[in-house]
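Colleague: Mind looking at a prediction? Sequence and model below.
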Amino acid sequence: MATPLGPDRLVTALRAEGVTVVEHPGWRSHNRNAKGAFGPVVGVMIHHTVSSGTASSVALCFNGYEGLPGPLCHGVIAKDGTVHLVGNGRANHAGAGDPSVLQAVTTETYGDRPPAPRVHQGSPGAVDGNSRFYGFECVNLGNGTDPWPAEQLLAIERVSAALCRAHGWGAKSVIGHLEWSDWKSDPKGFAMPTMRTRVQSRLGKDPAQPTPPKPTPPKKPELQPFPGASFFRKGASSPVITAMGRRLVAEGCSAYHSGPGPRWTEADRLSYAKWQRKLGFRGADADGIPGAASWNALQVPRTSR
């Protein structure tokens, strides 16, 4: 069990987890604390609104309706993943539920799912969930066919992880309303065990240290095509010869006393002969005059001729 987060700490925790937060006017002091305490808290409860449209859903959850005053949750998770905060403190979202579920969530001692709830609001032995759970309503018709966009599911994951991280909880502290009361079916359209797996995976990462992008492999230099054996003749001068000589030096095949430079010299020929022998050429095939195979293997960077 934990002391609920105040409004500043709640906003900080959500934003640190990457949640896009909108603060509805008046949310920081909007609660049902006059009807009972909020806290100590044990977990996060996920709902669907049975409504469509962000603005109308936020207004409904802030104001409530006849017979059930607002706030109806702490935050509304829109289809685009934005989280609209509408309450801070006790909210009319969970109602009464099964004490065995409360115990399982508090101790995080259950398998894939908490024990099946057998009670509801008004049942003998039911316990108050409004004092024990943060509640988040997700904009969805709840008919099983209204889609759950990836952005919305990611926001549910992030909100849940933010509160679990802030309180030192694991993902088993996150449940759906249908796992609390045998009267409820929300959230309908995705599986809470799958969401808990996502939350637990996120909890294994530090939100303050985002995953670094994979380094971009260095761009391979464009290579100089083989200019032909006749290019390497006495008196020839070109930056290509300088580039070739530098590659020969890099490969440990230097016979240079100075340079290399742009003019073809005997030092270039002797150096290139070393390269040919390094590649396994012998005899006339290692005469120091470049051929296509040895040239391509040398990988001389392209330069203007």
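Modeller: Right, received. Where do you want to start? Numbering: from 1, shown residues only.

Colleague: drop to CA atoms for contacts and neighbour counts, all remaining ones
Modeller: Fine.

Colleague: List the residues that contact His120.
Modeller: His120 makes contact with Gly95, Ala96, Gly97, Asp98, Ala126, Ser181, Asp182, Trp183 under the criterion C-alpha atoms under 8 Å, 6 or more residues apart in numbering.

Colleague: Is Val22 located within a strand, as I assumed?
Modeller: Yes: assignment of Val22 by DSSP: H, G, I helix; E, B strand; the rest coil places it within a strand.

Colleague: Just give me the neighbour total for it.
Modeller: The number of residues packed around Val22, counting by other C-alpha atoms under 10 Å, is 14.

Colleague: Now do the contacts for it.
Modeller: Thr82, Val83, His84, Leu85.

Colleague: Just give me the neighbour total for the residue nearest to Thr3 when sequence neighbours are not counted.
Modeller: For Thr3, the nearest residue in space outside its immediate sequence neighbours is Pro40; the separation is 5.1 Å by C-alpha to C-alpha, 6 or more residues apart in numbering. Residue neighbour count, defined by other C-alpha under 10 Å, stands at 13 for Pro40.

Colleague: I figured Pro40 was touching Gly89, is that so?
Modeller: No: counting by C-alpha atoms under 8 Å, Pro40 does not reach Gly89; the two are 11.0 Å apart.

Colleague: Give the residues shared as contacts by these two.
Modeller: With C-alpha under 8 Å, 6+ apart, Pro40 and Gly89 have common neighbours Pro4.

Colleague: Surely Gly87 is within a strand?
Modeller: No: Gly87 is assigned coil when assessed by three-state DSSP, not a strand.

Colleague: this is the comparison structure:
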Amino acid sequence: MATPPKASVFAQLLRNEGVTVVEVGDWEHHNRNHKGPWGPVHGVMIHHTVTKGTAATVKICRDGRSDLPGPLCHGVIAKDGRVHLVGYGRANHAGLGDDDVLRAVINETKLPADNEATTDGNRHFYGFECENLGDGKDPWPKAQLEAIERVSAAICRHHGWDERSVIGHLEWQPGKIDPKGFGMDWLRGQVRDRLKPTTDYTVRRGDTLWSIAASKLGDGNRWHDIASLNHLKNADDITPGQKLKLPKK
């Protein structure tokens, strides 16, 4: 059983994974909690929007439609890889789905076919809408795919889940096809690799997390990733001889 973190913690754990976060209005308090509970959370659900243009996509995902009030997700993953946070709490993204699928996500086992819609997914899943027409032709830029991977891994890392806690809408609710254009097994493989520490590093005299990130990961700003992976509360609290795990480059 997993309890969602505070909104500020949620935003920071995404940033710690290298995600560029855009906070939209009062996203921290924008939710559908008056319609039902949110949590315990068990997984991350990925969608495509069937929209074009980031501004229009963010607006509809925040505000919703006349027949489906917003927020329609927690974050919108744009073509350029930026993640626009539009809500936090219960969101109208998952709808009713298969309880056998939910059970498999909780147990982190192979997903069964989704053949019924009886279980409230809005309560149990983080939802991310990805800007894409969903026609199988609209491209998925590298920056966007990497952001989807990072967002999924960040949440899994926080809750101690593995990649099997990440599913697509098409694996949850019968009749859905999203996300279309890449495979969920492929995405789960990317998340699995990202969650695996790739190497160890021994701290040397004069090292900082920034210098280690710059030399070993190619980007000093990824010192946040190292701090998060090693549960360092104080980024300056490293000593020569200390062993650190480094994330995927």
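Modeller: In hand now; what should we look at? All values reported here derive from a predicted model rather than from experimental measurement.

Colleague: TM-score of the superposition?
Modeller: The TM-score (TM-score structural alignment, normalised by the length of structure 2) is 0.80; 206 aligned residues with a C-alpha RMSD of 1.6 Å.

Colleague: ok, back up a step: which among the contacts of His120 of structure 1 count as buried?
Modeller: When neighbours are counted using 16 or more other C-alpha atoms under 10 Å, the contacts of His120 of structure 1 contain these buried positions: Gly95, Ala96, Gly97, Asp98, Ala126, Ser181, Asp182.

Colleague: of all those residues, which comes closest to Tyr134 of structure 1?
Modeller: In terms of C-alpha to C-alpha, no member of these lies closer to Tyr134 of structure 1 than Gly95, at 11.9 Å.

Colleague: What does Trp183 of structure 1 correspond to in structure 2?
Modeller: When the two structures are superposed using TM-score structural alignment, Trp183 of structure 1 falls opposite Gly175 in structure 2.

Colleague: where's its match relative to Asn132 of structure 2, distance?
Modeller: Separation of Gly175 of structure 2 from Asn132 of structure 2 (C-alpha to C-alpha, to the nearest Å) stands at 18 Å.

Colleague: picking that back up, among the contacts of Val22 of structure 1, which recur in structure 2?
Modeller: For the contacts of Val22 of structure 1, the aligned pairs still in contact in structure 2 (both residues aligned by TM-score structural alignment, their matches' C-alpha atoms under 8 Å) are Thr82, Val83, His84, Leu85.

Colleague: Contacts only, for the closest residue to the last one other than its chain neighbours.
Modeller: In this case it means Leu85 of structure 1. Taking C-alpha to C-alpha, 6+ apart as the measure, Leu85 of structure 1 lies nearest to Gly75, with 4.2 Å between them; neighbours along the chain are not counted. Counting by C-alpha under 8 Å, 6+ apart, Gly75 of structure 1 touches Val83, His84, Leu85, Val86, Gly87, Gly135, Phe136, Glu137.

Colleague: so the first one makes contact with Val19?
Modeller: Yes: under the criterion of C-alpha under 8 Å, Val83 of structure 1 is in contact with Val19, at a separation of 7.1 Å.

Colleague: sorry, back to before: same list, the contacts of His120 of structure 1, but as a markdown table with secondary structure and distance to His24 of structure 1 please.
Modeller: What follows is the contacts of His120 of structure 1, written out as a markdown table (DSSP: H, G, I helix; E, B strand; the rest coil; distance: C-alpha to C-alpha, whole Å):
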| residue | secondary structure | distance to His24 of structure 1 |
| --- | --- | --- |
| Gly95 | coil | 23 |
| Ala96 | strand | 27 |
| Gly97 | strand | 29 |
| Asp98 | coil | 32 |
| Ala126 | coil | 32 |
| Ser181 | coil | 29 |
| Asp182 | coil | 32 |
| Trp183 | coil | 30 |
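
Colleague: Generate TSV for those residues, with distance to Ala191 of structure 1 as supplementary columns.
Modeller: Converted to TSV, the contacts of His120 of structure 1 look like this (distance: C-alpha to C-alpha, whole Å):
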residue	distance to Ala191 of structure 1
Gly95	21
Ala96	22
Gly97	20
Asp98	20
Ala126	25
Ser181	16
Asp182	16
Trp183	17
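
Colleague: what about Val155 of structure 2, neighbour count?
Modeller: Just to correct that, residue 155 of structure 2 is Ile rather than Val. 22.

Colleague: Identify the residue of structure 1 aligned to it.
Modeller: Taking TM-score structural alignment as the alignment basis, one finds that Ile155 of structure 2 is matched in structure 1 by Leu163.

Colleague: cool, Gly134 of structure 2 as well?
Modeller: Aligned against structure 1 by TM-score structural alignment, Gly134 of structure 2 finds its counterpart in Gly142.
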